[in-house]
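Enquirer: quick one, what's the 3D model for this:
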Amino acid sequence: MSKKIIRRAQVSTSYLPDSLPEIIKQIYASRGMQSADELELNVAHLQGMVAETALMGMDNACQLLHQALLNKTRIIIVGDFDADGATSTALMITALNLFGSNNHDFIVPNRFEYGYGLTPEIVDIAAEQKAEMLITVDNGISCIAGVKRAKDLNMQVIVTDHHLPGHVLPIADAIVNPNQHGCNFPSKSLAGVGVAFYLMLALRKYCREQNYFAEQGVAEPNIAQLLDLVALGTVADVVSLDANNRILVEQGLKRIRAGKTRPGIQALIEIANKNQQRLVASDFGFALGPRINAAGRLDDMAYGINCLLAPDLSSARVMAAELDDLNKTRREIEQGMQQEAERVLTSLNFDEENLPNAISLFQADWHQGVIGIVAGRLKEKFHRPCIVFAKSKEDDTDFNTAEIKGSARSIPGLHIRDLLEHIDSQNPGLISKFGGHAMAAGLTIKQQDFEKFQQEFDRLAGKWLKPEDLDSIILSDGELSVNLLTLEFAEKIRDSGPWGQNFPEPLFDDTFSLVQQRIVGEKHLKLVVEKNGKVFDGIAFNVDVKAWPNTQAKQVHLAYRIDVNEFRGKRTVQLMIEDLRTA
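Expert: Prediction:
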């Protein structure tokens, strides 16, 4: 749908150092940076700003883990089937190795057989593997039945999670989650991998105080070597890049750029054709993360975890190639589903000017592993909260009992998990289970209840959303002088990051003369534009090929990011076009 371009208001930058260019200070201040301290993106500053022991439940978790290490307890890590879950699992497995454990392993649920989290069925599998302690990563806070099953089997359970808790908490031996009630940890936006990282920091401190390393003959681990995993999982999970997360991501990026990363991440960088020395945060979200996620979406996330745990580069490259193939297949499935979804909307007489308050779609042959991506694509295109459903089990053909799983994506102004909780409270039994965040959630309902849910979702979204929430807006940092459209300034922007969720990369808008235009790769538009006698290359992805190329257009208004294009050793400025319209 057409978007409004709104330029950010100018704000005070007096508290930021004069050594920064004014435009960079304005960019920082407009994104909510509150002090010059937030410019310090080093680990020492992180430890001074937010202590790991500030996380509620950390003392209990460290005591339990310390005793488990002494007793050589059989520990099973229970992960999740997305990139955050994969990096969290790999981090815990690697860290326990560093602490001297040799009696631990992981289980990651197959989304098609067991669904999300620590279910009773997963606990039974862990029991078969002689588990004495379970540690959940990126899940567990809503796994009431699974934790109870584990306790019934006399297992100890440590829950590490970052998802929002419900009214009832699991009866775990320890819960570490910045979003649990009563936790005063200031960074509520930690990803699951961030929570796992903090637990390992706290465990090292606790073990040092207990003289564990000296008594056990174990070298005290350098926990910073796990930051490459933390950075990857944090960005891939699209959590808010608050000051704390920006430090974690920047430190992980620095290690990777310096060559201090594990073979699995290096292999993923290679297969994605990225420059390791110039890697940026968005590469985690658009290049590495999707390849790891493809394993959980189409097959088994163990592939992704094992790639991250690969002992050497040659084996990592083999696994990265398999993940790349899965990601290509995922793209094909996703594109087909998105086209079908848009056809369904057209058949309902919905278009960009006539849309419901919220979109929910179900088709029996859609792929369960890709519904979240399709929901996100539809949300971006139509600027509506969107839930896409697929059958929970392909072979379940009984309409009266069959369940369908939905993946939800929301827009600013609508907390999707709160809305699902409200629907659940007002319609007991309509939703079998749900969980998630403000902007993304998952749920299960009966297939026969889809239409009822669809109507309730649209009705309630209409009540909760304000009319202005339904306007699709592009926030621009304004016009950029053509004198700043240089490699030097593009590098300055890159080095001023990391950029990401709620700390977006600078975006500018301006009118240019159109010099050249051509379609590449079926639906991408390559442009050459000119202003004040200077010529620039640009690219717009996934354009409407019915509208572009436009031979009548002489001038175009672009909303764009400034980037560096590297081709055959030559580096040039390139405009990454977010919005394109005739002027």
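
Enquirer: make it CA atoms for all contacts and neighbour counts henceforth
Expert: OK.

Enquirer: and Met1, how many neighbours?
Expert: 12 (other Cα atoms under 10 Å).

Enquirer: so it versus Glu468, what's the distance?
Expert: According to Cα to Cα, to the nearest Å, Met1 stands 15 Å off from Glu468.

Enquirer: and Gln156, by the same measure?
Expert: For Gln156, the distance to Glu468 - Cα to Cα - is 49 Å.

Enquirer: please generate a structure for the following sequence too, so the two can be compared:
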Amino acid sequence: MPHKIIRRPQVDDSHLPASMPALLKQLYARRGVNQDDCELVLAKLLRPQTMKGLDIAGEIVADAIQANKRILIVGDFDADGATSTSVCMLALKMMGASNIDYLIPNRFDFGYGLSPEIVAVAHAKGVQLLITVDNGISSIDGVSAAKACGMQVVVTDHHLPGQVLPEADAIVNPNQHDCQFASKSIAGVGVAFYLMTAIRAELRSRNWYQIQSIAEPNLGVLLDIVALGTVADVVSLDANNRILVQAGLQRVRSGRCRPGITALLEVAKRDPSKIVAADFGFAVGPRLNAAGRLDEMALGVETLLCDDIMRARRMAAELDGLNQDRRDIEAGMQQEALKTLQAITLDEATLPWGLALFQPDWHQGVIGILASRIKDRYHRPVIAFADAGNGEIKGSARSIKGLHMRDLLERINSQYPGIIIKFGGHAMAAGLSIKANALDTFKQAYDDTVKSILDYEQLTGEILSDGELSADLMNLDTAFMLRNAGPWGQSFEEPLFDGFFKVVQQRIVGEKHLKLLLETECGKLMLDGIAFNVDLQIWPDATINHARVVYKLDVNEFRGNQTVQLMVDYIEPM
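Expert: Just a heads-up that it's a prediction; the model follows:
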């Protein structure tokens, strides 16, 4: 679908250092950066004391460590859950805990979160303290079951809570009511990291390290894992999250990261010394996620916990294979979904505002990615459903700007009681389960509710551009400056520029990527460009000689040579 290109307005940037390059000052000011945010150092992290429940949770876990209680970490089956679990396992062991284990529920057997069935597994293991990471805030029944079995429960999560909270011994979630912690967009792994710092401080106050003759751990060694989980979970990169991500990237670039992350970067053909946040999001994260989507996330956790590089490489290769399988499955599902849509897109007016799609043979593990792809193509909120057995179907939802997906599901749940069995999530992504025989009713309710919230104009994709980049700035110095000015990511978007170019050459590489040679309008400069996953019904086309291009300025490295390259996000023939 065609997109509307909107250039960000010029804003006042006088509050930023005068020594900063003019282009960077403007880019930062447009993204709300103040002078304090320019220096991404750990000393500027938000203080743990402002996170509600953290002190109580720290005391409970410290008590359990001192008493050698059996502790179980219950994680989620995505990259955030795997990194959260790994951070807790490594940190607690460094603090002297020896009676600990973890469990990632198999999504196909147990579903999401701390369910009563998972509690039964934990009880059979003799667990005395359950710690949830990246889940638990909606596990009302699971926490009740754990308490009935005599277990203590500490919930750490970042998902939006419902009206009723679980009756845990402690809840650590910045999004719970009355929590003063300023970063509401922190990932589950960030919450877990903050809990580990609170436990470390509590044990320090008890002279635990001296009594046990162990060194007080430097939890900074875990920041590469924290950075990976933060980027992979696509949370907003506010100032606090950018500090965490920057610290993790610095560890990786300096060769001080976990063997598992090194191995995952290797199979993804990324140079650790030149890694940027996007590499975590598009290269490492998907390979880690593949385990939870198609198999069991324990493989991902074990890769992160591994201390031996050779073993880590073997596990990373297995994850790489799973990721390729995931991509193949997703490609087939996407074709099925597009065929379904083509039948109703013959008349644009009949295309639902909210797309709800279901095929009986779709795989639960990749419906989230499928929903995201369809959303990007049609710029409508999408829910993709897969068969969950027992007469239920499970959906993964992706939203667009202006529509809070979890709030939308809550509205449907209140206005059409009984359709939705359970739901949860964020503004841009959510999950739900419904009865299979209620799908048609849900589709209508979903479409009607989307129409009641959005205006039609919001269904047109918008691209925010930082404007035209002058030819004298299209050089390596600018490209490196932009690369080093990150980390860029969700809600702190990497700079996009747009301009009109003459298309000198065009050809397809790698089956569906468009390799371009572009000339600036003024004729001063010739630049290479690459556009990934183009529409092969449009490109290549020798009759297209001019185009408007939206791009990122990047550095292409080939056989030791570095050149400027335009990473094309959107190209519109003129």
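
Enquirer: one step back: the more surrounded of Gln156 and Glu468 of structure 1?
Expert: Gln156 (20 against 9).

Enquirer: ok, for the residue most central in space within structure 2, nearest residue in space, not its chain neighbours?
Expert: The residue lying closest to the centre of structure 2 (Cα atoms, centre = their mean) is Asp233, at 1.9 Å. Excluding the flanking residues, the one nearest Asp233 of structure 2 by Cα to Cα, 6 or more residues apart in numbering is Asp80, at 5.7 Å.

Enquirer: what strand or helix carries the one you found?
Expert: helix 79-94 (DSSP states H and E).

Enquirer: compared with structure 1, how much does that helix deviate?
Expert: Taken over the aligned residues, the distance from helix 79-94 of structure 2 to structure 1 averages 0.4 Å (mean Cα distance after the TM-score superposition for structure 1).

Enquirer: over in structure 1, find the residue span that helix aligns onto.
Expert: Counting by TM-score structural alignment, helix 79-94 of structure 2 lines up with residues 83-98 of structure 1.

Enquirer: okay, strands next: where are they in the stretch 101-250 of structure 1?
Expert: For the stretch 101-250 of structure 1, applying DSSP state E, counting those that start in this stretch gives strands covering 104-107, 133-137, 156-160, 174-176.

Enquirer: farthest residue from the center of structure 1?
Expert: Farthest-from-centroid check, structure 1 (Cα atoms, centre = their mean): Gly533, 41.0 Å.

Enquirer: so what corresponds to Asp300 of structure 1 in structure 2?
Expert: Using TM-score structural alignment, Asp300 of structure 1 lines up with Glu296 in structure 2.

Enquirer: number of nearby residues for that match?
Expert: 19.

Enquirer: give me the three-state assignment for it.
Expert: coil (DSSP: H, G, I helix; E, B strand; the rest coil).

Enquirer: Asp109 is in contact with that one, correct?
Expert: No: with contact defined as Cα atoms under 8 Å, Glu296 of structure 2 does not count as touching Asp109 (10.5 Å).

Enquirer: what about the match of Asp300 of structure 1, distance to Leu265 of structure 2?
Expert: On the measure of Cα to Cα, Glu296 of structure 2 and Leu265 of structure 2 end up 21 Å apart.

Enquirer: with Arg311 of structure 2 instead?
Expert: For Arg311 of structure 2 relative to Leu265 of structure 2 (Cα to Cα), the value is 15 Å.

Enquirer: neighbour count winner among those two?
Expert: Ranked by neighbour count (other Cα under 10 Å), Arg311 of structure 2 and Leu265 place Leu265 first, with 22 against 16.

Enquirer: now do the contacts for the more buried one.
Expert: 271-272, 283-284 (Cα atoms under 8 Å, 6 or more residues apart in numbering).

Enquirer: aligned to Ala479 of structure 2, what sits in structure 1?
Expert: So Ala479 of structure 2 corresponds to Ala490, using TM-score structural alignment.

Enquirer: what count of nearby residues applies to its match?
Expert: 19.

Enquirer: again, but for Ser88 of structure 1
Expert: 33.

Enquirer: list the buried residues in the top helix by length along structure 2.
Expert: If you go by DSSP state H, structure 2 has its longest helix at helix 309-342. For helix 309-342 of structure 2, a neighbour-count test (16 or more other Cα atoms under 10 Å) marks 309, 311-313, 315-323, 326-327, 329-330, 333-334, 336-337, 341 as buried.

Enquirer: can you show me the helices along the stretch 51-200 of structure 2?
Expert: 54-66, 79-94, 107-110, 116-124, 140-148, 188-205 (DSSP state H, counting those that start in this stretch).

Enquirer: any chance of those helices in TSV, plus distance to Gln505 of structure 2?
Expert: TSV is the format used below for those (distance: least, Cα to Cα, whole Å):
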stretch	distance to Gln505 of structure 2
helix 54-66	58
helix 79-94	40
helix 107-110	47
helix 116-124	58
helix 140-148	59
helix 188-205	45
